[in-house]
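**Q** Dropping a prediction and its sequence here:
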Amino acid sequence: MSSPAPAPKSPELSDKSKKYDRQIRLWGEHGQTLLEAATICLVNVTAVGCETAKGLVLPGIGGFTVTDGSSVKEEDLGNKYVDNLLTVKAAVLERNCYSFFLDASYLGKSKALACMQLLQELNPDVNGDYVDESVDYILSNRPNFFESFDLVIASNLNERSLLQLANRLWESNVPLVYCRSLGMLGSIRLQLKEHCIVEAHPDNRQFDLRLEHPFDALREHLESTEVTSKVPWLLVLYKYLKLWQKEQGDGKQAPSTYKEKTTLRELIRAAMQTDEENYEEAIKAVNTAFGAGMVPKALKAIFEDDACEQLHKKSDAFWIMTKALKHFVVEENKGYLPLPGVLPDMTANTDAYITLQQIYRQQALQDADQVYHKCQEYLKQMSLPADSIDERTVRLFCRESAGLAVLRGTRIADEYEKSCRLQPLVEDNELQDPLTAYNFALRAYERFLSECGSIPGECAVEQDIGRLKSIASKMLTDLGLQASISDDVLHEICRYGGAELHAVSAFIGGCAAQEVIKIITTQYKPIDNTFIYNAISTESVTLKL
C-alpha cells in the first residue's frame, strides 16, 4: 500500500486556515506568517498599481499604505477611445484600470483614500492606510517615510520621480517593484540589493537518500531488515547496490554511467519472482536515488561569499545560518549537507514505511540540531539575542540547504548610465528584440513625461512622435548604444496616449503581486530583473539590466 498522508495537526482547521488553505499549500504556514507580518506601500494609484495591490490584499498581506496626491476626476470613471490600436480595428481602452472600482460618488475625493477603502473591502483582515501626498512631495519633505515598509510598489512614474524614489529605496535597502502598463504593453522591474532565498521549490527536486553513504542508524536498519515484497523499494535498492559494489570490486559507491545503471537494474530485475511493485519502483529509482547530499556549485559560491566569511552584528540571519551550515558540512559531516529527512512515496507495508521515515526524520533533527547550536555560538560571540534564530527556522534552512540561493540586483539608476550589460541588446545598430525596443521606448516615454510635462500622444499623436523620437535617440546615445528605435514602436507608444487596458494591467499586476510574495516569503526565485510583455503578440521576455 502507498505511504499514508501526514495526519492533520488538528481535527478542524481554523477560520484563517480555511480562508487561506489553497495558498498555504503553496508557501506553507510559515510563508503565510511572513506575508501577514509584512507591510507594503503602493505609490501612485494607477491601473496596474491597483491590480498589484489587489493580488496582495486577497491572500492576506499584513498591511498596506496608498500614497497619491491627486483626486478622482471624471476621466477616471470613463473610457478613452484609441484609434487603430491593432492597426486593423479600433479598440476602447479604460483610461485607468481602477475605474472598475470607482463610481460617480468618488468624484473630487482623494484617490489614495478611495483606493484604500475599496481594496480593504476585499479583505477586512488586512490593515489599510493612505497618504494624500505625491511621491515627489514625500521625498522632498519626509524622505525617511518609505523606510518603515518591507517593500514598495510603484507604477507609471515619470523618469525624475522614478529615479529619486529608486535611489532612496536602494540606500535604505527596501525592495522596489516598479510596474508599467501602457495600452497593450507592460513591464515589471525588481530592484533588490540582496535577496536570500531559502525555499527555491525546484521543479525537479531530488530526494536525498544517502544509500551509497548511509548514516549509522540507516545502515543498521537496512542490513538487519529482510527484503520482501512488503518493504519499501529503498531497502530493495540498497540490497542490490551492495551486490553491484561487490561485483565492481573497484571501490565505487554508486553507478554513474548509463552502462553501470543498466547493470544494477538487471540485477534487481533478475531477482524478481512475480510482479513485485517495490522491485519495479527500485528499478525506476536507479536513475535518481544516488548523488544527492553533496554541496552543489551554487552553494559553494555562497559558502565563499564575504557575507558568510565575515559575520558582524548587522548580518542577516541567513548568513549566520549559512556559516553554521558550512562549519557542519566541512568540519562535522565529511562534506555532506544536513539530511533533509524527506522520503518519496513508496509502495510498502505501512509499519515498514513509517519505521524508515522515522529513521530519516530523526537523523535530520540531529543534523539540524548541530547547525542550530553553532548558530547560537555565533550569536553569543556577536552579543546578539539567542532568540534571533530559533530551532524551527534552522530545521527549515537545513532541509532546504541544497537549494539556497542569493540574488544581488542592480539599481534602476544603473540602467540610465553607460553600461556593458546593455551592449548585448544591440546588433548591427538595431535593438535585437522587439520587446527590448519596447522597453527602451517605455523609458523614453517616462523621460517625455519629465521633460515635456505631458503624456505623449494624448492630444497630438503625430507631433509627439517626433518629440519622442528625439528624446529616445538622445537617451540611447547617452547610454553609449549606437542604435535606434523604429518609428513603428514609437508610434505604438504615442497612439496609446497614456491609456491603460484593464486586461493588460490585470495580467501585469497579477505577475507583480506574485513577485512580491516571492520576495516577502523568501520562497521561489523572483525574476532577475526585468520582465516585458506585449499583449498584441502575447510574447514576453526576461532581461537582466
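**A** Alright, I've got the coordinates. Residues are numbered from 1 along each chain as shown.

**Q** all contacts plus neighbour counts: C-alpha atoms, from now on.
**A** Fine.

**Q** can you pull out the strands in the stretch 1-150 of the chain?
**A** 39-43, 63-67, 79-82, 91-94, 127-131 (DSSP state E, counting those that start in this stretch).

**Q** Mind giving me the packing neighbours of the last one?
**A** In this case it means strand 127-131. Counting contacts by 3 or more CA pairs under 8 Å, 6 or more residues apart in numbering; DSSP states H and E, strand 127-131 packs against strand 63-67, helix 111-120.

**Q** With mean neighbour count and distance to residue 24 added, can I get the strands of the stretch 1-150 of the chain in a markdown table?
**A** Output for the strands of the stretch 1-150 of the chain, formatted as a markdown table (neighbours: other CA atoms under 10 Å; distance: least, CA to CA, whole Å):
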| stretch | mean neighbour count | distance to residue 24 |
| --- | --- | --- |
| strand 39-43 | 24 | 19 |
| strand 63-67 | 24 | 19 |
| strand 79-82 | 18 | 38 |
| strand 91-94 | 19 | 34 |
| strand 127-131 | 19 | 20 |
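
**Q** quick one: residue 386 and residue 378 touch, right?
**A** No: assessed by CA atoms under 8 Å, residue 386 is found out of contact with residue 378, at 9.6 Å.

**Q** Use this one as the comparison:
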Amino acid sequence: MSYKINYSLIRLLFVFKLKGIMAADRYDRQVRLWGDEGQICVEHASICMLGSSALATEILKNLVLTGVQSVHIVDSALVTNPDVGNNFFVEEEEIGEPRAKVAVRWLKELNPSVEGDYDIRSVEEVVRTDLESLQYFTLVIGSNLHEATAVTISDFLFDRNVPFLHARIFGFVGYIRICVKEHTILNSRAENVAPDVRLDNPFEELNEMVDALDLDSMSYEEHSHTPYLLLYLKALKLWRKELQDETIFPDDYKKRKHFEKVLMSLRRPQPDTDSLEEENFIEGRTALARSMRITKVPSNVRELLDHPKAEEPDCTPFWVMIAALRRFVITKGVMPLTGILPDMISDSERYVALATIYRKRATEDAEKVFEHALEIIREKQLPDDLIKLADCEFFCRNASMIGVQHGTTITQELNSQLENIFADVRDAELTPNPNTGVVQIPPAVWYILLRAVDR
C-alpha cells in the first residue's frame, strides 16, 4: 500500500505550532545566542532572494523564523510538477502560478510579523536593467545563479559594501560563497573573557574601600562573604610589604603561587569545625589567574587602532568610534573600563558598592570616548546625531571584542591561481569511508568540479 504525504497539512500544523511558541516568547532562544543587540540587527534586516527554488525557500524559512524585517523574492519561474515534489513551500493546486508569489505567501505564514514582497521578473532582467535596486537591501542572496550573473552582482555589491551570499546545490553537493568588502563586529560574544577589574592599577575609590576593610574585626559571616576582589587587594598590600616592592604584581605563575599563599593565609577557621574552607577564598583562588592580569590593549584592538581608518575615519559610526577609542587610548594609556563585574560570593551591600564603583568609572570612560567622537564628527562635518552616548556605552562595554573582516569578490576568486588546488588533487589519496566503505572524494576535487559546472 502506498501513501501520499499531505504536505499542506504538515505545513499548517508546523505553522500553528510556531504561532503558539512565538506567542509565548517569540525569539527567546536566539536572543540567548546573539543578545538583544543581535536581535535588533536581525529585526532591521531586509533580505533580497534572487531565485525561488527549494534551496531559496529553505534559506528564507530560517531567516523568516528569526524575525527579519522583510524578504523580497525575485524570480520569473512558475510552479511546475517537479516543484511540488521538492519544494515544501508550493503545492499541487498552485501549479502555473508565479513561484515567487507562492513562496512569499507561505513564508509569511511562518511569521506574520515579517513583511514579504516579490518581483516576477527574471534575475537576469533585474541585473541587466535594475541592478542599482539591490544596493538598498541589508543582504542579497543568490540561489543557484549562473556564475556570470553571480559575478556581476558580486562586483556591484562589493563596491557598495552590501553583503552578497551565493549558494548553489547539485544533489547532495553544494556551497555557500560570502562576498563582502568589510564586515565590522561590535561584539564577537567571545566566551570566557577575562574580567576587566584593573587590579594592577586600582582606582582611588577601590583603594578607599579596601583601606576601610578590617578583616580582623569582622564576624565569621562577614569575613566569609567578603568579595574576593577586596581580598585580592588586601593580600596584595601584604605581599608587596613582605617582598619590599610596592610595584610588583603577580602576573606570572611563580608570582601567583607565592601570592596565593599570602591570600589563603587570610582565611579564618569556621567557629564550630575549625575548617578553613571559606567559599569566598576558594572562589578567589579559582579566579586568580583570570583576575590578576596586567591591563593592556588586546592585540585584536591594537590592530584596529593602527589601521589608517582609525586616524582618518570614514563616515560610518564604527570607524568614528574606533578613532575616538584611539584618542582615548593615546590619552589614558588603557582601554575604557567595561564596568562588568563578575559574579562572586558577597553580601548584597558590598557587592552593590563594588559594582557602583566599577559602573561609575565605566560611565566616565564612555563619556570621554563620546566626547572624542563628537570632536571627530565636528572635524569631519558629519551629521550631529551619527553617534549617541548609548552607542558609545555599548561600544566601550564590548571594546575588547571588536573586529573587522575583509572579503573578496567572486571575480578575485576566479582570477586566482589554482596550482595549489591542482597539487592537492594530484596528491590526494582516494580512501574508503571506514563506516560506509564509499570512496571519499577530496574537497579539492569537488572544488574543481564546481568551478567547471558553468563552462
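**A** Received it, and whenever you're ready, just let me know what you need. This one's a predicted model, so the numbers in the text were calculated from it and none came from an experiment.

**Q** How close are the two chains, by TM-score?
**A** For these two chains in superposition, a TM-score of 0.85 is obtained (TM-score structural alignment, normalised by the length of the second structure); 408 aligned residues with a CA RMSD of 2.0 Å.

**Q** thinking again about what came up before, neighbour count winner among residue 386 and residue 378 of the first structure?
**A** Ranked by neighbour count (other CA atoms under 10 Å), residue 386 of the first structure and residue 378 place residue 378 first, with 19 against 13.

**Q** Does that one touch residue 322 like I think?
**A** No: applying CA under 8 Å as the test, residue 378 of the first structure and residue 322 come out as separate, 11.2 Å apart.

**Q** Could you report the distance from the aligned partner of residue 300 of the first structure in the second structure to residue 154 of the second structure?
**A** Mapped onto the second structure by TM-score structural alignment, residue 300 of the first structure lines up with residue 302. Going from residue 302 of the second structure to residue 154 of the second structure by CA to CA, to the nearest Å gives 31 Å.

**Q** Comparing those two, which residue is more hemmed in?
**A** Neighbour totals were compared for residue 302 of the second structure and residue 154, and residue 154 leads with 25 against 14 (other CA under 10 Å).

**Q** sec struct for the more buried one, please.
**A** helix (DSSP: H, G, I helix; E, B strand; the rest coil).

**Q** Would you mind finding the match for it in the first structure?
**A** Using TM-score structural alignment, residue 154 of the second structure lines up with residue 166 in the first structure.

**Q** which SS state does the residue of the first structure most remote from its centre fall under?
**A** The outermost residue of the first structure relative to its centre, with distances by CA atoms, centre = their mean, is residue 273 at 48.5 Å. Secondary structure state of residue 273 of the first structure, per three-state DSSP, is coil.

**Q** What segments of the second structure are strands?
**A** With strands called from DSSP state E, the second structure shows them at 46-50, 70-74, 115-119, 139-143, 164-170, 173-179, 182-185, 403-406.

**Q** Number of residues surrounding the equivalent of residue 342 of the first structure over in the second structure?
**A** By TM-score structural alignment, residue 342 of the first structure lines up with residue 340 in the second structure. By the criterion of other CA under 10 Å, residue 340 of the second structure has 15 neighbours.

**Q** contacting residues for residue 340 of the second structure?
**A** Contact analysis of residue 340 of the second structure by CA atoms under 8 Å, 6 or more residues apart in numbering lists 195-196, 355, 358-359, 397.
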